[in-house]
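# Sequence first, then the predicted structure:
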Amino acid sequence: MEVKQLSLGPLGTNCYILHDKKQAMIVDPGGDAERLKSYIREEGLKPIAILLTHAHFDHIGAVEDISKEHNLEVYLHREEHQWLKDPMLNGSKLFGVTAPITTSEADHELNEGSLTIANWTFEVFHTPGHSPGSVSFVFENDGFVIAGDTLFQGGIGRTDLPNGNHNQLINSITQKLFTLDDETIVYPGHGPETTVGFEKQNNPFF
């Protein structure tokens, strides 16, 4: 599996395109739909699903456009299904850095455990704290995790936003993400990639 990162939307959210040079899963299309469409077209990829680590506005800005363009189903934790339709819950009305965002309902509820989409099987970790429905996607055989806004290089996700919980966030990282192999690459929602081992040793929050 190959991982392509694009920085999209008003806050430079990391969108990840996971692909095998043919089919692709899109994680957190935060905005700039035309740029994302161009990449998909230029690479000759066939998108098959949209995965959301959580439903804050900067992670969902291009969901409606991309899902309709490619007839894609959207996967999101059940705790945040209402956020897609509510600009107050997803923060787009609260922050005012973009027009209020509403999208269609998600097609699938993400739950902790194994998930298979097409030829790919991976683990979903429920990692609340930054938001109640935050999840991380663990591709153990490929040696990486997409952690959304839970863990960053040298930092952790904000918990001062509505529905944030600092203790939950710390538990999500220490009890789940830090159980992965130290060599596991962490692809965060913002900023550069890191590894589990590096964050265990160097992250000032631990």
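All right, it came through fine. Computed from a predicted model, the values in this text were never measured in an experiment. Numbering: from 1, shown residues only.

# going forward, measure contacts between C-alpha atoms and count neighbours the same way
OK.

# how near is Glu64 to Gln5?
20 Å (Cα to Cα, to the nearest Å).

# In terms of neighbours, single out the busier of those two.
Glu64 (19 against 15; other Cα atoms under 10 Å).

# Leaving aside the residues adjacent along the chain, what's closest to the more buried one?
Nearest residue to Glu64, sequence neighbours excluded (Cα to Cα, 6 or more residues apart in numbering): Thr103, at 5.4 Å.

# residues in contact with the one you found?
Val63, Glu64, Leu84, Lys85 (Cα atoms under 8 Å, 6 or more residues apart in numbering).

# Any idea how far apart the tips of stretch 17-32 sit?
Termini of stretch 17-32 sit 14 Å apart (Cα to Cα).

# Quick check: the gap between the residue most central in space within the chain and Phe139.
By Cα atoms, centre = their mean, the mean C-alpha position of the chain lies nearest to Thr53, the distance being 3.2 Å. In this view, Thr53 and Phe139 are 14 Å apart by Cα to Cα.

# So which residues of this protein form strands?
With DSSP state E applied, the chain shows strands at 2-8, 13-19, 23-27, 46-51, 74-77, 108-110, 113-117, 120-126, 135-139, 144-148, 151-152, 155-156, 185-188, 194-195, listed in chain order.

# I'd assumed Thr102 was in contact with His81.
No: using Cα atoms under 8 Å, His81 makes no contact with Thr102, being 11.4 Å away.

# Can I get the strands of the chain in CSV including distance to Leu94?
Formatted as CSV, these follow (distance: least, Cα to Cα, whole Å):
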stretch, distance to Leu94
strand 2-8, 20
strand 13-19, 18
strand 23-27, 23
strand 46-51, 24
strand 74-77, 21
strand 108-110, 25
strand 113-117, 33
strand 120-126, 25
strand 135-139, 23
strand 144-148, 20
strand 151-152, 23
strand 155-156, 22
strand 185-188, 23
strand 194-195, 30
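
# Tell me which of those strands lies nearest to Asn167.
strand 155-156 (11.8 Å; Cα to Cα).

# can you give me the offset of that closest one from its chain's centre?
Centroid separation for strand 155-156 versus its chain: 15 Å, with Cα atoms, centre = their mean, to the nearest Å.

# who does it touch, helix- and strand-wise?
Packing contacts for strand 155-156, counted by 3 or more Cα pairs under 8 Å, 6 or more residues apart in numbering; DSSP states H and E, involve no helix or strand.

# Please compare the first structure with the one that follows:
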Amino acid sequence: MLSSQFVRFADIISAPLGEFMTKCYIIRDKKECLIVDPADEPETINHFLDTSFKGSNVNFVSTTGRRDHMKAIKALADKFPNAKYYISKKDHEQFVKNLDIIGVTKKLDIKDVNDGDKIMVDDEDFKVIEVGTPTSGGIALYSYGSAVVITGESIPTEDPRYVDKLLPHEIKSITEKILTLPNRTIIMSSHGPDSKVRTEKKRFGYRIPKSKLAKH
């Protein structure tokens, strides 16, 4: 169920979890671990951490405030009492409401992030990119060194015609924020297989102004 995508510094493990099969990504290094979108099935996440991660510093980030990107937090909060929970400032209110709905009573150390902020995993930094979809605070996490971007739901690669369903402001945001990254950048989506920036540019086709195309 779990698969690895080895990168330059950290390695990234992914598994589709829960009713909506939302992908949870675990970015791990020697001492630190960042769990991106702890969607559901905390027992699966716990099993992986217990068997494959020897460090002690575990933090979380949700790429959107939607419930299907955070359901496992209820069960994981007690196990990791010192964890930080990163969420876009624009999705903070929705995130807190959904914590209440899923039954989280423990006070969490919630850290609001904005476009351009960096989240560290040991020596590797992941830049926060505010994409603004599927929620106003929808974010992606980009590592230049590892040439990878975790895009959340903004690029659902499972649907080959997803571009046709995007609203104009979503096309503009993805074009300017994601498709200007280097062509080699691996796109890791909440739903669907890994892709690359060069591949998604072809899907967008004429919708991308030539001035926005990366030359590398």
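Everything's here; your move. Keep in mind it's a predicted model, so treat the numbers as computed, not measured.

# Can you give me the TM-score here?
Here the TM-score for the pair of chains, by TM-score structural alignment, normalised by the length of structure 1, is 0.83; 191 aligned residues with a Cα RMSD of 2.6 Å.

# Please determine how far the residue nearest to the centre of structure 1 is located from Leu151 of structure 1.
For Thr53 of structure 1, the distance to Leu151 of structure 1 - Cα to Cα - is 12 Å.

# and if you look at Gln175 of structure 1?
Taking Cα to Cα, one finds Gln175 of structure 1 at 13 Å from Leu151 of structure 1.

# same question, His130 of structure 1
10 Å.

# Now the common contact residues for those two.
With Cα under 8 Å, 6+ apart, His130 of structure 1 and Leu151 have common neighbours Gly157.

# Tell me which stretches of structure 2 form helices.
Counting by DSSP state H, structure 2 has helices at residues 42-52, 73-76, 92-101, 168-177, 197-204.

# okay, those, which one's buried deepest?
For the helices of structure 2, the largest average neighbour count (mean count of other Cα atoms under 10 Å) is found in helix 73-76, namely a mean of 19.

# ok so, going back, the residue nearest to the centre of structure 1: what's it in contact with?
Thr53 of structure 1 neighbours (Cα under 8 Å, 6+ apart): Val27, Asp28, Leu76, Gly133, Ser134, Val135, Ser136, Phe137, Ala147, Gly148, Asp149.

# Ser14 of structure 2 -> structure 1?
Using TM-score structural alignment, the equivalent of Ser14 of structure 2 in structure 1 is Gln5.

# burial count for the closest residue to that match other than its chain neighbours?
Residue nearest to Gln5 of structure 1 in three dimensions, not counting chain neighbours: Tyr16, with 4.7 Å by Cα to Cα, 6+ apart. For Tyr16 of structure 1, the neighbour count with other Cα under 10 Å is 23.

# Then Lys22 of structure 1?
Neighbours around Lys22 of structure 1, by other Cα under 10 Å: 10.

# Excluding chain neighbours, what is closest to it?
Lys22 of structure 1 sits nearest to Leu45 (Cα to Cα, 6+ apart), 5.0 Å away.

# Contacts only, for the one you found.
Contacts of Leu45 of structure 1 by Cα under 8 Å, 6+ apart are His19, Lys21, Lys22, Gln23, Ala24.

# any idea how far His77 of structure 1 is from it?
26 Å.

# One more: Gly129 of structure 1?
13 Å.

# Pick the one among the contacts of Thr103 of structure 1 closest to Pro192 of structure 1.
Val63 (22.9 Å).

# What is the equivalent residue in structure 2 for the closest one?
Under TM-score structural alignment, Val63 of structure 1 pairs with Ile73 in structure 2.

# Look up how far Ser62 of structure 2 lies from that match.
Using Cα to Cα, which is the criterion applied here, Ile73 of structure 2 is 10 Å from Ser62 of structure 2.

# shared neighbours of the two, which are they?
By Cα under 8 Å, 6+ apart, the residues touching both Ile73 of structure 2 and Ser62 are Pro38.

# Now which residue in structure 2 aligns to Ile48 of structure 1?
Match for Ile48 of structure 1 (TM-score structural alignment): Val58.

# Gly143 of structure 1 too?
Using TM-score structural alignment, Gly143 of structure 1 lines up with Ala147 in structure 2.

# what's Leu6 of structure 1 in contact with, if anything?
Here Leu6 of structure 1 is in contact with Thr13, Asn14, Cys15, Tyr16, Leu36 (criterion: Cα under 8 Å, 6+ apart).

# out of the residues you listed, who's nearest Asp181 of structure 1?
Tyr16 (21.3 Å).

# Mind telling me what the closest one corresponds to in structure 2?
Aligned partner of Tyr16 of structure 1 by TM-score structural alignment: Tyr25.

# returning to what we had before: which among the strands of structure 1 is found nearest to Ser92 of structure 1?
strand 13-19 (14.1 Å).

# what's the average distance of that closest one to structure 2?
Strand 13-19 of structure 1 differs from its equivalent in structure 2 by a mean of 0.5 Å after superposition (mean Cα distance after the TM-score superposition for structure 1).

# list the buried ones in that strand?
Neighbour counts over strand 13-19 of structure 1 (16 or more other Cα atoms under 10 Å) mark Thr13, Asn14, Cys15, Tyr16, Ile17, Leu18, His19 as buried.

# Next: stretch 113-130 of structure 1.
Phe122, Glu123, Val124, Phe125, His126, Thr127, Pro128, Gly129, His130.

# For Asn141 of structure 1, see how far away the first one is.
Read that as Phe122 of structure 1. From Phe122 of structure 1 to Asn141 of structure 1 the distance is 9 Å (Cα to Cα).
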